[in-house]
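Colleague: Attaching a predicted model along with its sequence, questions to come.
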Amino acid sequence: MESNKINYVELPARDLALNKAFFSQVFGWGFRDYGPEYSAFENAGLDGGFFQANFCSRPQNGAALIILYSNELEVVFEKVQAAGGTIEQVIFDFPGGRRFHFLDPCGNEWAVWSEPA
């Protein structure tokens, strides 16, 4: 393991089962439960997990924004909506690519980006 590098990220979830189903359906993540109030995600690009909480992670509240990458931005956009996510910002251009923001079923804000079209 590399020293002084980001190693793990934890995010709140009001409903662990709902968030696990969402991220499994949209992104193909796996999960390993550690008791009834914690579930680690796997195959997400960075190790981490969801902990049971009655609050959510949003940049406007001071939280970091986690940004995922996809080479099929429009496909992921549709999958997010079909799985119960809420689009916070539709696909837009930014210097270096395109992205959109969404809320997972527990209210955490995420973004997905892709190379320029």
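Modeller: It's in. Keep in mind that what you see is a predicted model, and the values were worked out from it rather than measured.

Colleague: CA only for contacts and neighbour counts going forward, please
Modeller: OK.

Colleague: now what about the longest helix seen in the chain, what contacts it?
Modeller: For the chain, the longest helix by residue count, based on DSSP state H, is helix 16-27. Helix 16-27 has contacts (Cα atoms under 8 Å, 6 or more residues apart in numbering) with 13, 29-31, 37-39, 44, 50-52, 76, 79-80, 83-85, 104-106.

Colleague: Now a ChimeraX select for only the buried ones of the residues you listed.
Modeller: Buried subset of these, written as a ChimeraX selection, criterion 16 or more other Cα atoms under 10 Å:
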select :13,29,30,31,38,39,50,51,76,79,80,83,85,104,105,106
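
Colleague: Just the contacts of helix 16-27: which are in strands?
Modeller: In this view, these that belong to strands under DSSP state E are 13, 30-31, 38-39, 50-52.

Colleague: Without its sequence neighbours, what residue ends up closest to Leu46?
Modeller: Tyr8 (6.6 Å; Cα to Cα, 6 or more residues apart in numbering).

Colleague: could you check the distance from the one you found over to Val75?
Modeller: Using Cα to Cα, to the nearest Å, Tyr8 is found at 27 Å from Val75.

Colleague: now swap in Tyr34 and tell me
Modeller: 32 Å.

Colleague: what's the answer for Arg98, then?
Modeller: Distance from Arg98 to Val75, by Cα to Cα: 13 Å.

Colleague: putting a second one here so we can go through both:
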Amino acid sequence: MPVRESAPLGAPIWIDLTTSDLDAAQEFYGAVFGWTFESYGPEYHGYLNALCDGRPVAGMMANDPQWDMPDGWTVYLHTADIRATLAQAAAAGAVLCAEGGAEPMEIKDKGWMSVFVDPAGAVVGLWQPGGHRGFEVVGEAGAPAYHQLTARDYGAALKFYRDVFGWQTETVSDTDEFRYSTALFDGDALLGVMDGSVLPEQTTSTWTVFLGADDVDKTVDLIVERGGSVLRAAEDTPYGRLAAVADPTGAGFNLTSLADR
């Protein structure tokens, strides 16, 4: 299993789950993906690293009822200067979520993090690595394989991420029925941006993580057996076999086959 040393600047570097049942989440993801877990302990409020073959691929933390937010996954983008990136994001129309505004949170000996809402309404995080360099396995079963931003305002989203993160984007489709672009990093399409204005009106802008699966259909079956649900049934696409699912408390993510990645 290849180990990734670092993520390109502006690309996804980490994902974590905020869950109302941390014990059940460990049981579920451990059974479905074979993840094991290590806790950072009370100093880090019980934050967990999820490991795939001993390498970190995701984080987990308890959802505090005071936050008044549903369980869900957050995608973090790599920055080398988190304060400068937050300032640029705010100037470009983002809404900063931290109480300190442009002041990020230091995670002792690990790095710096912050979260904001982009101009299209999607929540996304920033990670400036210190001792924790992000997920170290990509494109393998049980590891992040792709990421997607579904944006109600497709044009505004593309402009924002190009301006703030320097994304080089490539248009895949540009029709009224389906608009989609990819962001290229060293020639690799690591994420996509989809025009979400064609989706039902109640659909919000969101970032979605795609986890790799050797067999998408068997993984979907296992997810259902373990109390999860199917949001969109598995289907063949030009980019492999895909499915949208949720864990037992409703946190959604996608599955992708690996042969075409």
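Modeller: Right, received. Where do you want to start? Since this is a predicted model, take the numbers as computed values, not measurements.

Colleague: what's the TM-score here?
Modeller: The TM-score (TM-score structural alignment, normalised by the length of the first structure) is 0.81; 116 aligned residues with a Cα RMSD of 2.5 Å.

Colleague: against the second structure, where does the longest helix of the first structure fall?
Modeller: Aligned by TM-score structural alignment, helix 16-27 of the first structure corresponds to residues 22-33 of the second structure.

Colleague: Now do the buried residues in the matching stretch.
Modeller: So for stretch 22-33 of the second structure, counting by 16+ other Cα under 10 Å, buried means 22, 24-26, 28-30, 32-33.

Colleague: mind checking what Ala64 of the first structure lines up with in the second structure?
Modeller: Per TM-score structural alignment, Ala64 of the first structure is aligned with Trp207.

Colleague: which SS class is its match?
Modeller: Recorded secondary structure, Trp207 of the second structure: strand (DSSP: H, G, I helix; E, B strand; the rest coil).

Colleague: what do you get for Lys5 of the first structure?
Modeller: Strictly by three-state DSSP, Lys5 of the first structure counts as coil.

Colleague: Tell me how far the residue nearest the centre of the second structure lies from Ala151 of the second structure.
Modeller: In the second structure, the centroid-proximal residue (Cα atoms, centre = their mean) is Val75; its distance is 3.0 Å. Noted for Val75 of the second structure: a distance of 15 Å to Ala151 of the second structure, by Cα to Cα.

Colleague: can you check Tyr29 of the second structure too?
Modeller: Counting by Cα to Cα - Tyr29 of the second structure and Ala151 of the second structure are separated by 28 Å.

Colleague: I'd like to know how many residues surround Ser181 of the second structure.
Modeller: 22 (other Cα atoms under 10 Å).

Colleague: before we move on, back to that, hang on, the residue nearest to Leu46 of the first structure packs against Gly48?
Modeller: Yes: judged on Cα atoms under 8 Å, Tyr8 of the first structure makes contact with Gly48 at a distance of 4.9 Å.

Colleague: Give me the more crowded residue out of these two.
Modeller: When Tyr8 of the first structure and Gly48 are compared for neighbours, Gly48 comes out ahead with 18 against 10, by other Cα under 10 Å.

Colleague: Just the endpoints, please. Distance across stretch 105-124 of the second structure?
Modeller: 15 Å.

Colleague: Kindly report the same for stretch 65-83 of the second structure.
Modeller: End-to-end distance of stretch 65-83 of the second structure (Cα to Cα): 28 Å.

Colleague: that older thread, the more surrounded of Arg98 and Val75 of the first structure?
Modeller: The residue with more neighbours, out of Arg98 of the first structure and Val75, is Arg98; 16 against 11, by other Cα under 10 Å.

Colleague: which one in the second structure is aligned with the more buried one?
Modeller: In the second structure, Arg98 of the first structure lands on Arg241 (TM-score structural alignment).

Colleague: can you tell me the helix or strand for its match?
Modeller: strand 240-246 (DSSP states H and E).

Colleague: Just checking the distance from that strand to the centre of its chain.
Modeller: 15 Å (Cα atoms, centre = their mean, to the nearest Å).

Colleague: which other helices and strands contact the following helix or strand past it?
Modeller: Heading C-terminal from strand 240-246 of the second structure, the first helix or strand you meet, by DSSP H and E, is strand 252-257. Here strand 252-257 of the second structure touches strand 72-78, strand 206-213, helix 216-225, strand 240-246, going by 3 or more Cα pairs under 8 Å, 6 or more residues apart in numbering; DSSP states H and E.

Colleague: This completes my enquiry, with thanks.
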